[in-house]
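Trainee: okay, here's the prediction I keep looking at, along with the sequence it came from:
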Amino acid sequence: MPLTRKAYRAAILHSIADPAEVGIEASYEYFEDGLLVVDNGQISALGHASELLASLPADIEITHYQDALITPGFIDTHIHLPQTGMVGAYGEQLLDWLNTYTFPCESQFADQAHAEEVAGIFIKELLRNGTTTALVFGSVHPQSVNAFFEAAQKLDLRMIAGKVMMDRNAPDYLTDTAESSYLESKALIERWHGKGRLHYAVTPRFAPTSTPEQLTLAGQLLGEYPDLYMQTHISENLQEVEWVKELFPERKGYLDVYDHYQLLGERSVFAHGVHLCDDECARLAQTGSAVAFCPTSNLFLGSGLFNLPMAEKHKLNVGLGTDVGGGTSFSLLQTLNEAYKVMQLQGARLSPFKSLYLATLGGARALRLEERIGTLQPSTDADFLVLDYNATPLLSYRLKQSKSIAETLFVLMTLGDDRTVAQTYAAGNLVHQR
């Protein structure tokens, strides 16, 4: 392929550290008139346009965006592909919601054509909303994961996904067995893990739907392949927490179930964690595990409020998750709008720079991908967004009153949505244009 070098000029903002650890001012870089240079899908330079322009060859293509902000692509650390068709389902809390809506919807993924159709819709929605990397639950059917990875590979996206492992406490039409889940996962790992920018995640749905035999084999898979991910749910709903105690009376608590089966580790991401205690947060941090904070879903299903300050106290890695279909939007901007309110209800503040961190570098750290994505540092993948200050009449009017980048960022996160994302780039390629 010919060498491709392009430059993009606009206001540019990215996180370089966690504000909880270094303070707000040291956590980001902002270039009011910035320049981003991309070579062959990677960022090669970032800085003030006035300083970088002179160093570029005369014939380089420079795209200049007015009234726009370039940020890293968003990272969604928890989302369900097969629930796309039932997003916004009325009137239930977690366990009833699974039985009433989720399981019937997921059963459709036995059909390859259906899996392919939804995978296409799902990826379009991610990119339209500025999400360039996601940690994705498939259904129990291998074809759901094959369809997703095939669609992601065509666009050279950095994506992580896995087939759900679920051998009990679910309808017969939707369960696998401990053995079949192991063999099917293994085949998917061999086919997809490390291919292009794709990674595999071992995916037991949650402790109540896996037998001890299945959880043992999930742990075995993690031991057999280096750098695999593990994703599951934890402590989302109080009824669920009690159910786990009944099913695993020999364990100290919900997290201890996963710990016992060797599912904690540097690439393990636990969704929700609304009802974790201090000791569990400490253990997650100690093992390098991460939590996906899913505010929209936690409010929609009435699950509770995630305690971000407690996670920060333990230096626990936290990413942000939309959790579609429990969450009602693919937009991480809208998810941050809800995260701010979740903190307000607990008497805590969520600064716009912490929000930016959660949606980008925090997610990358949760996934151990901060060397590749989550910032606009040179030598990282060119996954980035162009956010349009004039996306809607109200946004345009409101941002004209803004006196700082902090205010602008906060307004984008409260009034912004998919319309705000003018363009999405992945590995330097334009993969969405509004």
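Mentor: All right, it came through fine. The structure presented is a predicted model; accordingly, all values stated were derived computationally and were not measured. Numbers count the residues shown, from 1 in each chain.
Trainee: when you work out contacts or count neighbours from here on, use the C-alpha atoms and nothing else.
Mentor: OK.
Trainee: so where does Glu29 fall, helix or strand?
Mentor: Per DSSP states H and E, Glu29 falls inside strand 28-39.
Trainee: and the very next helix or strand once past that strand, what does it pack against?
Mentor: Following strand 28-39 in sequence order, the next helix or strand is strand 42-48 (DSSP H and E). Strand 42-48 sits against strand 28-39, with contacts defined as 3 or more C-alpha pairs under 8 Å, 6 or more residues apart in numbering; DSSP states H and E.
Trainee: quick check: buried residues in the strand it packs on?
Mentor: For strand 28-39, the neighbour count (16 or more other C-alpha atoms under 10 Å) marks 28-32, 34-39 as buried.
Trainee: pipe the residues you listed into CSV and attach distance to Glu370 per row.
Mentor: Below are the buried residues of strand 28-39 laid out as CSV (distance: C-alpha to C-alpha, whole Å):
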residue, distance to Glu370
Tyr28, 15
Glu29, 16
Tyr30, 19
Phe31, 21
Glu32, 24
Gly34, 22
Leu35, 21
Leu36, 18
Val37, 19
Val38, 18
Asp39, 19
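Trainee: between those residues, which is closest to Val318?
Mentor: Tyr28 (17.6 Å; C-alpha to C-alpha).
Trainee: surely the closest one and Ile16 touch.
Mentor: Yes. Contact criterion C-alpha atoms under 8 Å: Tyr28 and Ile16 qualify, at 5.1 Å.
Trainee: give me the distance between the closest residue to Gly88 other than its chain neighbours and Pro295.
Mentor: Leaving out its chain neighbours, the residue that sits closest to Gly88 by C-alpha to C-alpha, 6 or more residues apart in numbering is Thr328, at 5.6 Å. Computed as C-alpha to C-alpha, to the nearest Å, the Thr328 to Pro295 distance reads 10 Å.
Trainee: which residues are common contacts for the two?
Mentor: Thr322 (C-alpha atoms under 8 Å, 6 or more residues apart in numbering).
Trainee: this is the other structure I want to compare:
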Amino acid sequence: MTVTTDTFIRAELISFAQDPGNGNAPEPGSLVHYADGLLWLKGQHIHALGDFAELSPSLAENAGVLDYRGKLIMPGFIDTHVHYVQLDIMASYGRQLLDWLNDYTFPEECRFANHAHAVALSNAFLDEMLRAGTTTAQVFGSSHPNSVDAFFTACQTRNLRMLAGKVLMDRNAPQGLLDGASGIADTERLIEDWHGRERLGYSVTPRFAPTSTKAQMDAAGALLRNDSSLWLQTHLAENSGELDWVAELFPGSRDYLAVYEEAGLVGPRSTFAHGIHLDNGMRKRLADRGASIAFCPSSNLFLGSGLFDRDAANEIGMAYSYATDIGAGTDLSGFGTLKSAYQVGQLRGQPLTAWQGFYGLTHGNAKALSLHSHIGQLAPSFDADFVVIDPCSTPLLSRRIDHCTTLGERLFALMMLADDRAIYETWAGGQCQHRRDNI
């Protein structure tokens, strides 16, 4: 018989029940905030939350309460687009996209033919994710199936909710990365072994149109048609040189997005990384099919790819999420992603509020991945995946927080000044999976 353990945590609680809107204050009913709150866990789920003074009388007299006053708890951060196999090439000298792939990415990914290397990097990547407060991500492996076996095994050991997939690529890459006729068969086997197993899900993963033949993309689309519970992740319209290449490779397609549409890859569980160089027609087609763009601000700045247009997406109703895109991204931290997103917004004249940022990093990203009934909020029955944030983790951040008079100011200071040192603890599946070393 399994005994469900109760855990009680006292702290400031912050969560978003819905989109807070574009104003300087969140829309009524969107923000859940308890300045002195109690988070009550039963096993790996949230049982209740509320004001400490109101909820604590219902606890047993001898109930042990973890006292984290002075800290704040949010839902675990979610990363919608990241390459775990590129962890070791972060901060490689910046080239534009296609040169960067050839000079750094492809040689690095060839190393994942070695299973021991894939195991080591899977665990190192998850350690860093949890250190940064990220509890769920949608992850690219390499084209080697063992890269996904290793990653999912590491996630299962830690009881994490993760999406991942083996890269499909059968042309225009080094021979050691091409999967040829075996790519779809390997994907089918991985889906059978891992999709829906505990808290894991499979994302069908053609790298991008230039590295997959039409036949391979059509076969990937068939997988999605046969199982609507699968996810799809790939890249779209990141770099102007990439657009020119796609036009040469697919002269019969009206535009880049049409290449994916013709293969049946555009749907409500489809995530297209970047989406910088889109016109409004393409945005509307994505919106109509319920697909989303993963906005990767630090990567876009690092590679000089361009500035994502949030206002155009909002006006048309195209969904987008926030992502690190490691290894071209320069920060594993959700705080760092939001800081870069704010800077991109400033360059475009599209200011990003802290309300929008932290909603996006939690509930918004969960919604983009169709996981919003499980994660992204502090709410009863949701997975107990959350971060404990120390707003006084560095002397500078502490000084700034001391001068803040509102919650919005404090959240904005965190968005701009915090890093992984501010993550005091990361909980996933009702267990503390990372605790910060003393600083």
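Mentor: Cool, got the structure. Since this is a predicted model, take the numbers as computed values, not measurements.
Trainee: superposed, how do the two chains score by TM?
Mentor: The TM-score (TM-score structural alignment, normalised by the length of structure 1) is 0.98; 433 aligned residues with a C-alpha RMSD of 1.1 Å.
Trainee: now do the residue nearest to Gly88 of structure 1 against Leu174 of structure 1, distance only.
Mentor: Distance from Thr328 of structure 1 to Leu174 of structure 1, by C-alpha to C-alpha: 24 Å.
Trainee: where does stretch 90-101 of structure 1 end up in structure 2?
Mentor: Taken onto structure 2 by TM-score structural alignment, stretch 90-101 of structure 1 occupies residues 93-104 there.
Trainee: the residue nearest to Gly88 of structure 1 -> structure 2?
Mentor: With TM-score structural alignment as the criterion, Thr328 of structure 1 pairs with Thr330.
Trainee: am I right that its match sits in a helix?
Mentor: No. Read with DSSP: H, G, I helix; E, B strand; the rest coil, Thr330 of structure 2 is coil and lies in no helix.
Trainee: thought it was touching Asp88?
Mentor: No. The criterion here is C-alpha under 8 Å, and Thr330 of structure 2 misses it with Asp88 at 11.7 Å.
Trainee: and these two? Which one has more around it.
Mentor: When neighbours are counted by other C-alpha atoms under 10 Å, Thr330 comes out ahead of the other of Thr330 of structure 2 and Asp88, with 21 against 16.
Trainee: strands along the stretch 51-200 of structure 2, start to end?
Mentor: 65-75, 77-83, 134-140, 162-165, 167-168, 200-206 (DSSP state E, counting those that start in this stretch).
Trainee: now these in TSV, with distance to Phe308 of structure 2?
Mentor: Formatted as TSV, those follow (distance: least, C-alpha to C-alpha, whole Å):
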stretch	distance to Phe308 of structure 2
strand 65-75	25
strand 77-83	15
strand 134-140	20
strand 162-165	24
strand 167-168	25
strand 200-206	22
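Trainee: what residue of structure 2 is the furthest out?
Mentor: Farthest-out residue of structure 2 from its mean C-alpha position, per C-alpha atoms, centre = their mean: Glu61, at 40.1 Å.
Trainee: need the contact list for the residue nearest to Gly88 of structure 1.
Mentor: 87-88, 296-297, 300, 322.
Trainee: residue contacts, the residue nearest to the spatial centre of structure 2?
Mentor: With distances taken as C-alpha atoms, centre = their mean, Asp79 lies nearest the centre of structure 2, 1.2 Å away. Going by C-alpha under 8 Å, 6+ apart, Asp79 of structure 2 touches 134, 136-138, 322-324, 334, 361, 365.
Trainee: now Val421 of structure 1
Mentor: So Val421 of structure 1 contacts 128-130, 385-388, 434 (C-alpha under 8 Å, 6+ apart).
Trainee: just give me the match in structure 2 for it.
Mentor: Alignment note (TM-score structural alignment): Val421 of structure 1 maps to Ile423 of structure 2.
Trainee: what do you get for Lys252 of structure 1?
Mentor: By TM-score structural alignment, Lys252 of structure 1 lines up with Arg254.
Trainee: A helix includes that match, no?
Mentor: No. Under the criterion used here (three-state DSSP), Arg254 of structure 2 is coil, not part of a helix.
Trainee: separation between it and Arg207 of structure 2?
Mentor: For Arg254 of structure 2 relative to Arg207 of structure 2 (C-alpha to C-alpha), the value is 20 Å.
Trainee: what's the answer for Ile89 of structure 2, then?
Mentor: 18 Å.
Trainee: those two: who's more crowded?
Mentor: Using other C-alpha under 10 Å, the more surrounded residue of Ile89 of structure 2 and Arg207 is Arg207, with 21 against 15.
Trainee: who are the contact partners of the counterpart of Gly130 of structure 1 in structure 2?
Mentor: Under the alignment (TM-score structural alignment), Gly130 of structure 1 pairs with Gly133 of structure 2. Neighbouring residues of Gly133 of structure 2 by C-alpha under 8 Å, 6+ apart: 76-77, 333-334, 386-387, 420, 423, 425-426.
Trainee: ok, now with 10 Å
Mentor: 74-78, 332-335, 385-389, 419-420, 422-428, 433-434 (C-alpha atoms under 10 Å, 6 or more residues apart in numbering).
Trainee: from those residues, which would you call buried?
Mentor: Of the contacts of Gly133 of structure 2, these count as buried by 16+ other C-alpha under 10 Å: 74-78, 332-335, 385-389, 419-420, 422-428, 433-434.
Trainee: now intersect those residues with the helices, please.
Mentor: Of the buried ones among the contacts of Gly133 of structure 2, the ones assigned to helices by DSSP state H are 334-335.
Trainee: quick one on the thing from earlier: now do the shared contacts for Tyr28 and Ile16 of structure 1.
Mentor: Common neighbours of Tyr28 of structure 1 and Ile16 (C-alpha under 10 Å, 6+ apart) are 357, 375.
Trainee: now for Arg283 of structure 2: what does it line up with in structure 1?
Mentor: Using TM-score structural alignment, Arg283 of structure 2 pairs with Cys281 in structure 1.
Trainee: one more: Glu188 of structure 2?
Mentor: Using TM-score structural alignment, Glu188 of structure 2 pairs with Lys186 in structure 1.
Trainee: what about its match, distance to Glu224 of structure 1?
Mentor: The value you get for Lys186 of structure 1 to Glu224 of structure 1, if C-alpha to C-alpha is used, is 10 Å.
Trainee: repeat for Leu215 of structure 1
Mentor: Counting by C-alpha to C-alpha, the gap from Leu215 of structure 1 to Glu224 of structure 1 is 14 Å.
Trainee: do Thr232 of structure 1 as well
Mentor: 19 Å.
Trainee: do the same with Gly347 of structure 1
Mentor: For Gly347 of structure 1, the distance to Glu224 of structure 1 equals 45 Å [C-alpha to C-alpha].
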